[in-house]
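Chemist: Fold the following, please.
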Amino acid sequence: MMNNNNILQFPTAAQSSRDGRLLIPARFTEARLAARLTQTELASRIGVSRQAVSSYEMGSKQPAPEVLLQISEELRQPLNFFTKPETETFGRQTANFFRKKGADTKRRDQACEVYSKWFARTVYAFDHIANFPKVDLPSFEPAHTQAEGYSDEEIEHYAEETRQHFGLGLGPISNVIRLLETKGVSICRFEMPAENVEAFSYWVGERPFIFLASDKRSAVRRRFDVAHELAHLCLHRWVGEEELDDPQRLKRIEAEADHFAGAFLLPRKSFPNEVYSTRVESFVDLKARWKVAIQAMVYRCKDLGIFDERQIVNMYKQISYKKWRTVEPLDSGVTAIGFEDPILLKRVAELVFKSGRYPVDELKADLALSGSTLEQLLGLDEGSLTRRTDVRWEPTLK
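Modeler: Here you go, the predicted model:
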């Protein structure tokens, strides 16, 4: 049965056909990949053959009006998404830095590729109105050949240089996400249920992006994820897709990013001075101060040679005995360290909508994305863009 709400919100498929607005194959594929559905799975849901879905994506056949409406409802995007050409963006997009690639992550990676494009286009839609911070990230390359990667000393040095570039001292960083937003990095948090994606980063033209895709229960692990992606933006901009497809090369790149994140969050010139015991309980206060996981601090102690191998092994045994492998002190409850969330784009959107300089309906028409998708990309409260729009827009207050 047809959904009356959809008929009220969007023109019918028959109207689209009469107006000459036909399904654009690439847009159809985008929506299907974002929904993480195969052609066979989607075909089953909309009541056509897999061959029919394939022909829609190839552009050799147009779906019947009623099928186009079903496609819109099943993929949860408005009809004009499928009939409107792609909007502009900042330029060419680099490869996304996923921590694992392969046959078992293909569906996830394809969805993330689509979301990353949508996020860049959403930021670009506000670029002519908002005065976003100027991009201010340092860029590094290995001293020797790129194939050899970075030495440990190079990574330590470049992490220190990055802190100096940002005007940071040697103490803890109060809010990593807020810091990077002031340096021109666009960041969003987009939940992907049932998918194991911590975060990934990429460049579009001269604009850097970080996409947080996991619902981690630990604020400090999210901070480490962001520092890890900063490493990719500063160290690995020159890395190509073919290198990321090489498991051994990807493993090294990820290890370099982890090392950089540890060095950036826990500087070698200050952090060791505060480590005084191999008892893991002594790291709880350090975690509260530095906002870094106890296990990450122990690993940093190993990197810096603060403790020998036997002591490090003993510390990990303590962590296992206390059942801190997945949930550490200060991860939950009233004493939990608070999460850091992106705020810049949300504030821009709220100010722009409230001023009337860029009405919600105009944004939806420009990007042709569903209100719920835009809410996540902009960091807005659920329902902000999906309730009635015939009244003045006001932010949803919690």
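Chemist: can we go C-alpha only for contacts and neighbour counts from here?
Modeler: Noted.
Chemist: The chain: strands as residue ranges?
Modeler: For the chain, the strands defined by DSSP state E occupy 186-189, 199-204, 207-212.
Chemist: To V391, which of those strands lies closest?
Modeler: Closest of the strands of the chain to V391 is strand 186-189, at 27.3 Å (criterion: CA to CA).
Chemist: before we move on, back to that, can you list the strands of the chain in JSON lines and add mean neighbour count and distance to A365?
Modeler: Shown next, in JSON lines, are these (neighbours: other CA atoms under 10 Å; distance: least, CA to CA, whole Å):
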{"stretch": "strand 186-189", "mean neighbour count": "24", "distance to A365": "21"}
{"stretch": "strand 199-204", "mean neighbour count": "22", "distance to A365": "23"}
{"stretch": "strand 207-212", "mean neighbour count": "24", "distance to A365": "24"}
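Chemist: Of all those strands, which one comes closest to R18?
Modeler: From these, taking CA to CA, the stretch that ends up closest is strand 199-204, at 36.5 Å.
Chemist: Export the strands of the chain to CSV and append columns for distance to R252.
Modeler: CSV is the format used below for the strands of the chain (distance: least, CA to CA, whole Å):
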stretch, distance to R252
strand 186-189, 25
strand 199-204, 16
strand 207-212, 20
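Chemist: quick one: which of those strands is nearest R357?
Modeler: Per CA to CA, nearest to R357 of the strands of the chain: strand 186-189, 21.1 Å.
Chemist: ok, and what's touching that closest one?
Modeler: Contacts with strand 186-189, where a contact means CA atoms under 8 Å, 6 or more residues apart in numbering, come from 119, 123, 177, 181, 207-214, 341-342, 345, 376-379.
Chemist: Of all the strands of the chain, which one comes closest to K101?
Modeler: Of the strands of the chain, nearest to K101 by CA to CA is strand 199-204, at 12.1 Å.
Chemist: Check which helices and strands the closest one sits against.
Modeler: strand 207-212, helix 219-235 (3 or more CA pairs under 8 Å, 6 or more residues apart in numbering; DSSP states H and E).
Chemist: I have a second one here; can you model it like the first so I can compare?
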Amino acid sequence: MRSGIKGFQSLRLKQLRSNASMTQAELADLVQCAKGNISKWEQGKSSPEANSFQRICDAFNVPGSWLMEEPIASPETQPSFFRTNTSTTATARALANIRLDWAEEIAYKLQESLEFPSINLPEYTGDFKDLADYEIEDLATECRQRWNIGQAPIGNLLNLMESNGVVATRGKLGFTKMDGVSRWSQVDDYPYVFLCMDKANGFRTRFDAAHELGHIILHKAVSQAGYKKHYKLLETQAHRFASALLLPASAFVRDIHYPTMETFLALKPKWKTSVAAMIRRCQDLEVISEQTALRLWKARSARGWTTREPLDDTLEPEEPKLLQRSIKMLVENNILDKNTLRQVLGLPIQYAEELCNLPQGYFDLDDSSKVVELKLRAEAKQRMKPQQQKGNGKVISLHRS
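Modeler: The predicted structure follows:
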């Protein structure tokens, strides 16, 4: 009886198929095998033979070594916080989780040779169910103080997050109702954020980033069970944090002399937040009455701004730079060449480029230099604790900008 490829990682195949939105039957046709084989391979009950294995590699443009390498990702017991529309499908959530898993793996491998910025974030350690609004406001203020930005409008929020220890990435999923997802990694103890770019609205994605930062700061200790049970409360708290961070109370209120639609629209370029976010912030701070708020919401709806507001096209979505800069530093400093790096990253190259915010075809560009090959830590396969993984093989420091 043939045993198939030894060491084949079933989760890798499931990730690839789910990421491609393929059914098991569709993958079976592609690989030229029975549908039942795909099911057995994904469950780890058997492994593909050499011919089928190579067809999988060719179909998804991945090296065989990656299919035999144990995935590096946080366990499923670690909750991922989704900023989504309530009608978002489980498929969209699963796809976003896969992209976040891959980003986590990319970053972990890059840290074999690079030192990422240290984490500089406040942390709430109490019971989230007891978290008061004023405490959320205080944590947002503390975050601004740590980052030395005072009460001024934030320029590039995403790059500021990266400079203070958040690993951020983005990509398109094909689901416009998915906004973002975040989690604390149990692999390297860094916070990770994935932003969905299907809407490509710079104002919206800034708020999404701030919302995910809220989860990172407020909800590190939340369990998977707690997340499922108290989802609405956690979302409300993250929303309040995002508002407080982007629109600091004292400075923002000084700008609201007359709370009209024209006032909010005029302030939109300054604070880089939507009219809706500013109305909501005024409600949170109780600078307008409920009657005035209702009038403003009705006016916004009457003008057709519920799905898209004026000036939405004037702000380009912020681009993450940390992973992109890491890749380029390794290549430009002759730590490894593009071909070696492509083999080490392993995952489908178009997604490696997207998650690292690299131009399409970056890894296909000619690179004839021969440099030291990057080696994976033995600890990666053993899933050792984050504190046991730090400090090995660091050669380049990514200083804050």
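Chemist: Tell me how they score on TM after superposing.
Modeler: Put the two chains on top of each other and the TM-score (TM-score structural alignment, normalised by the length of the first structure) is 0.84; 368 aligned residues with a CA RMSD of 2.8 Å.
Chemist: Quick check: the residue nearest the centre of the first structure vs Q146 of the first structure, distance?
Modeler: Geometric centre of the first structure, nearest residue: F211, 1.1 Å, by CA atoms, centre = their mean. Applying CA to CA, to the nearest Å, the value for F211 of the first structure to Q146 of the first structure is 26 Å.
Chemist: same deal with E30 of the first structure?
Modeler: Taken as CA to CA, the span from E30 of the first structure to Q146 of the first structure is 33 Å.
Chemist: Same drill for the two, tell me which one is more crowded.
Modeler: E30 (22 against 12; other CA atoms under 10 Å).
Chemist: so who does A31 of the first structure touch?
Modeler: A31 of the first structure touches 75, 77, counting by CA under 8 Å, 6+ apart.
Chemist: what ranges do the helices span in the stretch 301-401 of the second structure?
Modeler: 322-332, 338-345, 349-355, 378-382, 386-389 (DSSP state H, counting those that start in this stretch).
Chemist: what's the longest one aligned against in the first structure?
Modeler: With TM-score structural alignment applied, helix 322-332 of the second structure matches the range 344-354 in the first structure.
Chemist: What lies in contact with the matching stretch?
Modeler: 123, 126, 130, 181, 186, 358-360, 378-380, 392-395.
Chemist: switch the cut-off to 10 Å
Modeler: Taking contacts as CA atoms under 10 Å, 6 or more residues apart in numbering, the residues outside stretch 344-354 of the first structure that touch it are 122-123, 126, 129-133, 177-178, 181-182, 185-188, 355-361, 363, 375-381, 384, 392-396.
Chemist: Could you identify the buried members of the residues you listed?
Modeler: The neighbour-count criterion (16 or more other CA atoms under 10 Å) marks 122-123, 126, 132, 177-178, 181-182, 185-188, 358-360, 363, 375-380, 384, 393, 395 among those as buried.
Chemist: Can you give the distance from the helix ranked longest in the second structure to the centre of its chain?
Modeler: For the second structure, the helix reaching the highest residue count under DSSP state H is reported as helix 90-110. Put simply, helix 90-110 of the second structure sits 8 Å off its chain's centre (CA atoms, centre = their mean, to the nearest Å).
Chemist: report the angle between the axes of it and strand 167-171?
Modeler: 130 degrees (axes from the mean of the first three to the mean of the last three CA atoms, to 10 degrees).
Chemist: Helix 90-110 of the second structure vs the first structure, average offset?
Modeler: Compared with the first structure after the fit, helix 90-110 of the second structure shows a mean deviation of 1.9 Å (mean CA distance after the TM-score superposition for the first structure).
Chemist: if I pick the residue nearest to the centre of the first structure, what's in contact with it?
Modeler: By CA under 10 Å, 6+ apart, the residues touching F211 of the first structure are 96, 112, 115-116, 119, 186-190, 197-202, 226, 229, 377.
Chemist: aligned partner of P272 of the first structure in the second structure?
Modeler: Under TM-score structural alignment, P272 of the first structure pairs with V253 in the second structure.
Chemist: show me the contacts for that match.
Modeler: 247, 281-282, 285, 287.
Chemist: Flag every buried residue along stretch 30-49 of the second structure.
Modeler: 31, 35, 37-39, 41-42, 46-48.
Chemist: And the furthest pair within these?
Modeler: So, the buried residues of stretch 30-49 of the second structure by CA to CA: farthest apart are V31 and S46, at 15.5 Å.
Chemist: between the helices of the stretch 301-401 of the second structure, which gets nearest to A92 of the second structure?
Modeler: Of the helices of the stretch 301-401 of the second structure, the one closest to A92 of the second structure (CA to CA) turns out to be helix 349-355, at 16.2 Å.
Chemist: how big is the offset of the closest one relative to the first structure?
Modeler: Relative to the first structure, helix 349-355 of the second structure is 1.4 Å off (mean CA distance after the TM-score superposition for the first structure).
Chemist: In the first structure, which residues correspond to that helix?
Modeler: Counting by TM-score structural alignment, helix 349-355 of the second structure sits on residues 371-377 of the first structure.
Chemist: what's the matching stretch in contact with?
Modeler: 76-78, 115-116, 118-120, 122-123, 187-191, 211, 345-346, 360-361, 363-364, 367-368, 379-387.
Chemist: let's go with 7 Å and repeat that
Modeler: 119, 188, 190, 381-382, 384-386 (CA atoms under 7 Å, 6 or more residues apart in numbering).
Chemist: cool, and stretch 149-158 of the second structure?
Modeler: Contacts for stretch 149-158 of the second structure (CA under 7 Å, 6+ apart): 144, 206, 209, 246, 248, 251, 270-271, 318, 320.
Chemist: tell me, it lands on which residues of the first structure?
Modeler: Per TM-score structural alignment, the counterpart of stretch 149-158 of the second structure in the first structure is residues 168-177.
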